[in-house]
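J.: Need coordinates for the following:
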Amino acid sequence: MTDTTRTGRARRRAAATKTAPAGQRSRRGKRLSLIIPMHNEAPVLDALFERLDATVGGLKLALEIICIDDGSRDDTLERLRLRAATDARIRAISLSRNFGKEAALTAGLEAATGQMIVPLDADLQDPPELIAEFVTLWEQGYDVVYGVRSDRSSDTPLKRTTADLFYRLFNSVSDYPIPASTGDFRLMDRCVVEALNRLPERNRFMKGLFAWVGFKQVGVAYVRPARLAGETAWGYRKLFRFAVDGVTAFTTVPLRIWTLVGIGAAIAALITGVGLIVRVLIVGRDVPGYASLMVALLFGFALQMIALGVMGEYIGRMYQEVKGRPTYLVKDRIGFDA
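T.: Model prediction:
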């Protein structure tokens, strides 16, 4: 047992016992589906499967491990093919190109057949040792058991700050708040996955969808370790785009904000106009002010451009949805006939 799973275990179990919903489940005869999106993850595969064998193998559950190769440029797919040839639990889906983690995760959810489904990262930042506790809470009646990153010291200070700002912003404007410091690492009951698979949108912000579907949910705190090997593909530019997708997918508040800005600007313009008229009537002439006029014009122009940009984000997403293209395309499926 690692320090990650020991930390706060007794406290979390005590809290879960007090608040557990009515209804007990049994793991007997059930299947656990692990969904692991992969993009250039060849350096970590050996360590990943060793950890899975050491931790998940003893849960007394039938197991399937669905690996989604999301357009890897290294030999990730070839290594998965070799493992699947000798291990019937391993199945692989090869996408035709890199569609992104949200699309790869969607492919895994649609392919999973277990009564319990757990998405996790291949880089072992989502510790497999925690899955045993997830299953225990599932048996107590929870439909979703999600991991909460209580310690993100493995991330850079900038990433921790920007992540905190995102969660604060999203939860302040969305009707379906996301628990802070959560990712995709969670256990979901079959009914939750079936609900997710019925959602038709193609711009999929999975963290928001997990919150939107509801069901009985509980969090489990854990310490997020550093990435085992390689480098993350999530640069700040990609993370910013991901955050914009999340906000625009679950709220129209940015559009309403610009309506209020427009009303405020109109009121300010009306007050300024009345003031100028009164000044001309009293003083007889207005004081020339080329600089102030240009500042006002440029400021108004900037506001218009920002407003158009916000509207463009929403229109662009409507355009993507109307085209009706599939979320992903599959090039090959390995091990699904076994």
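J.: all contacts plus neighbour counts: C-alpha atoms, from now on.
T.: OK.
J.: Not counting its neighbours along the chain, what's nearest residue 29?
T.: In this structure, residue 29 finds its nearest non-sequential neighbour in residue 61, 6.8 Å apart by C-alpha to C-alpha, 6 or more residues apart in numbering.
J.: Second chain to compare with the first, below:
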Amino acid sequence: MKHKNIDISIVIPLLNEESNIRELFKQLRRVLEKAVEAFEIIFVDDGSTDQSFAVLKGLHQEYPDSVRVIKFSRNFGQQPAIAAGLKQAQGKAVVVMDADLQDPPEVIGQFIAKWKEGFDVVYGVRSQREGETFFKKFTAELFYKFIRKISCVEIPANVGDFYLLDRKVVDVFIELKEHHRFNRGLVAWMGFKRGVVMYTRKARHSGVTKYSLTKMIRFALDAIMSFSFAPLRMISCFGIFLILFSIIILLIILCLKTFASTMIAGWVFIADSILFTGGLQLLAMGLIGEYLARIGEDTKARPLFVVEEVL
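T.: Purely as a prediction, here's the structure:
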């Protein structure tokens, strides 16, 4: 049962952030006490191996009414951690953010102001990214351009896991059961009235990023596979290209042999046949992949539509 007296819930997934937790809580508490009457902060410990859970346990004992802690049995990943926090959140609106203080807590006040204006989803859009390498900035920009190009869902650029969701959006979100999650895409897929708040993303307060290159690649693949059939269709298109190319080569060979009496080596016909057969195989694989992708889309069990309001 939802506690109607809680105005705002803050969901914070974390992994090995013992040095940031208390500073983050102090800043959040200062901002939230000015902005709303009642709030809760939900920390989701995603299998930390340092003293993060001990720090969180201490905070919960000091502030049992406003601090809640979810501890995973192992590291399941940031996206499932966000989903777990949203499922437990009881506020009329929920803000998702990281624990590294790169996303400044004072921006939450602007989120709440936008929410009160009637926006159901409020994104934090990064106007600047301090303390990040050129490689990180370049790959992030490339990823967003690519996913926006191939996806059927409009996913905002320069948006991370720092946003506010109205209660009705959260209720729809927690009904989505898929395992390989790209939460930013799911939030965009649901629709609703969306607003943005521009902010400067700061350098980490302390510690190091937990997003290795391997995790970034896995995250990008989850996003692409969850919201686009483009890779499968590229295989089909390449197969069609090979078929057409092999037919053109065959026509050229026949013309040369018929009108120019040119001797054509036997291996040319063999190579062209292989090219044609390879194209057919790729086309068949792409078509089979399309059917499998549609089956996969059904197993995600996303609703066919989301109703915002009925009059």
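J.: TM-score for these two?
T.: Once superposed, the chains reach a TM-score of 0.84 (TM-score structural alignment, normalised by the length of the second structure), with 297 aligned residues with a C-alpha RMSD of 3.3 Å.
J.: Does the residue nearest to residue 29 of the first structure touch residue 55 like I think?
T.: No - in this structure residue 61 of the first structure lies outside contact range of residue 55 using C-alpha atoms under 8 Å: 11.8 Å.
J.: so is residue 136 of the first structure in a helix, a strand, or just coil?
T.: helix (DSSP: H, G, I helix; E, B strand; the rest coil).
J.: mind checking what the residue nearest to residue 29 of the first structure lines up with in the second structure?
T.: Alignment note: residue 61 of the first structure maps to residue 37 in the second structure; criterion TM-score structural alignment.
J.: cool, residue 251 of the first structure as well?
T.: Aligned counterpart of residue 251 of the first structure in the second structure: residue 228 (TM-score structural alignment).
J.: What distance do you get for that match to residue 193 of the second structure?
T.: 23 Å (C-alpha to C-alpha, to the nearest Å).
J.: cool, residue 259 of the second structure as well?
T.: To residue 193 of the second structure, residue 259 of the second structure is 67 Å away according to C-alpha to C-alpha.
J.: and the two? which has more neighbours close in?
T.: When neighbours are counted by other C-alpha atoms under 10 Å, residue 193 comes out ahead of the other of residue 259 of the second structure and residue 193, with 12 against 8.
J.: Spit out the contact partners of the more buried one.
T.: Each residue near residue 193 of the second structure by C-alpha atoms under 8 Å, 6 or more residues apart in numbering is listed here: 118-121.
J.: of those residues, buried ones?
T.: Among the contacts of residue 193 of the second structure, those scoring as buried are 119-121 (criterion: 16 or more other C-alpha atoms under 10 Å).
J.: helix/strand/coil for the residue sitting furthest away from the middle of the second structure?
T.: Most distant from the centre of the second structure: residue 261, at 60.6 Å, with distances by C-alpha atoms, centre = their mean. Of the three states, residue 261 of the second structure takes coil according to three-state DSSP.
J.: I'd like the distance between it and residue 253 of the second structure.
T.: Applying C-alpha to C-alpha to residue 261 of the second structure and residue 253 of the second structure gives a distance of 10 Å.
J.: Repeat that for residue 214 of the second structure.
T.: Residue 214 of the second structure sits 48 Å away from residue 253 of the second structure, going by C-alpha to C-alpha.
J.: picking that back up, give me the common contacts of residue 61 and residue 55 of the first structure.
T.: Taking C-alpha under 8 Å, 6+ apart as the contact rule, residue 61 of the first structure and residue 55 have no neighbour in common.
J.: sorry, back to before: which residues touch the closest residue to the match of residue 251 of the first structure other than its chain neighbours?
T.: Distances taken as C-alpha to C-alpha, 6+ apart place residue 151 nearest to residue 228 of the second structure, at 5.0 Å, with adjacent residues excluded. Contact analysis of residue 151 of the second structure by C-alpha under 8 Å, 6+ apart lists 224, 227-228, 230.
J.: which of those residues has the most neighbours?
T.: residue 224 leads the contacts of residue 151 of the second structure on contacts (other C-alpha under 10 Å) with 21 neighbours.
J.: for the helix or strand encompassing that residue, which positions count as buried?
T.: Residue 224 of the second structure belongs to helix 213-227 when elements are defined using DSSP states H and E. For helix 213-227 of the second structure, burial by neighbour count (16+ other C-alpha under 10 Å) applies to 219-220, 223-227.
J.: What lines up with residue 83 of the first structure in the second structure?
T.: Per TM-score structural alignment, residue 83 of the first structure is aligned with residue 59.
J.: which helices and strands does the helix or strand that its match is a member of pack with?
T.: Residue 59 of the second structure belongs to helix 52-62 when assigned by DSSP H and E. With contacts taken as 3 or more C-alpha pairs under 8 Å, 6 or more residues apart in numbering; DSSP states H and E, helix 52-62 of the second structure sits against helix 21-35, strand 39-45, strand 67-71.
J.: In TSV: those, plus mean neighbour count and distance to residue 167 of the second structure.
T.: Below are these laid out as TSV (neighbours: other C-alpha atoms under 10 Å; distance: least, C-alpha to C-alpha, whole Å):
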stretch	mean neighbour count	distance to residue 167 of the second structure
helix 21-35	16	18
strand 39-45	25	14
strand 67-71	19	18
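J.: any chance of those in JSON lines, plus distance to residue 162 of the second structure?
T.: Shown next, in JSON lines, are these (distance: least, C-alpha to C-alpha, whole Å):
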{"stretch": "helix 21-35", "distance to residue 162 of the second structure": "14"}
{"stretch": "strand 39-45", "distance to residue 162 of the second structure": "14"}
{"stretch": "strand 67-71", "distance to residue 162 of the second structure": "19"}
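J.: Among the ones you listed, which comes closest to residue 239 of the second structure?
T.: Nearest to residue 239 of the second structure, of all those, is strand 39-45, at 46.1 Å by C-alpha to C-alpha.
J.: Point out the other helices and strands that the closest one packs with.
T.: Packed against strand 39-45 of the second structure by the contact rule (3+ C-alpha pairs under 8 Å, 6+ apart) you find strand 8-14, helix 52-62, strand 67-71, helix 78-88.
J.: Show me how far it is from its chain's centre.
T.: 21 Å (C-alpha atoms, centre = their mean, to the nearest Å).
J.: what does stretch 252-271 of the first structure give?
T.: 32 Å.
J.: Show me where the first structure has its strands.
T.: Remark: strands assigned in the first structure by DSSP state E are 31-38, 62-69, 90-95, 116-119, 144-151, 182-189, 217-223, 330-334.
J.: and those strands as CSV, adding distance to residue 202 of the first structure?
T.: Below are the strands of the first structure laid out as CSV (distance: least, C-alpha to C-alpha, whole Å):
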stretch, distance to residue 202 of the first structure
strand 31-38, 17
strand 62-69, 18
strand 90-95, 16
strand 116-119, 19
strand 144-151, 23
strand 182-189, 18
strand 217-223, 25
strand 330-334, 16
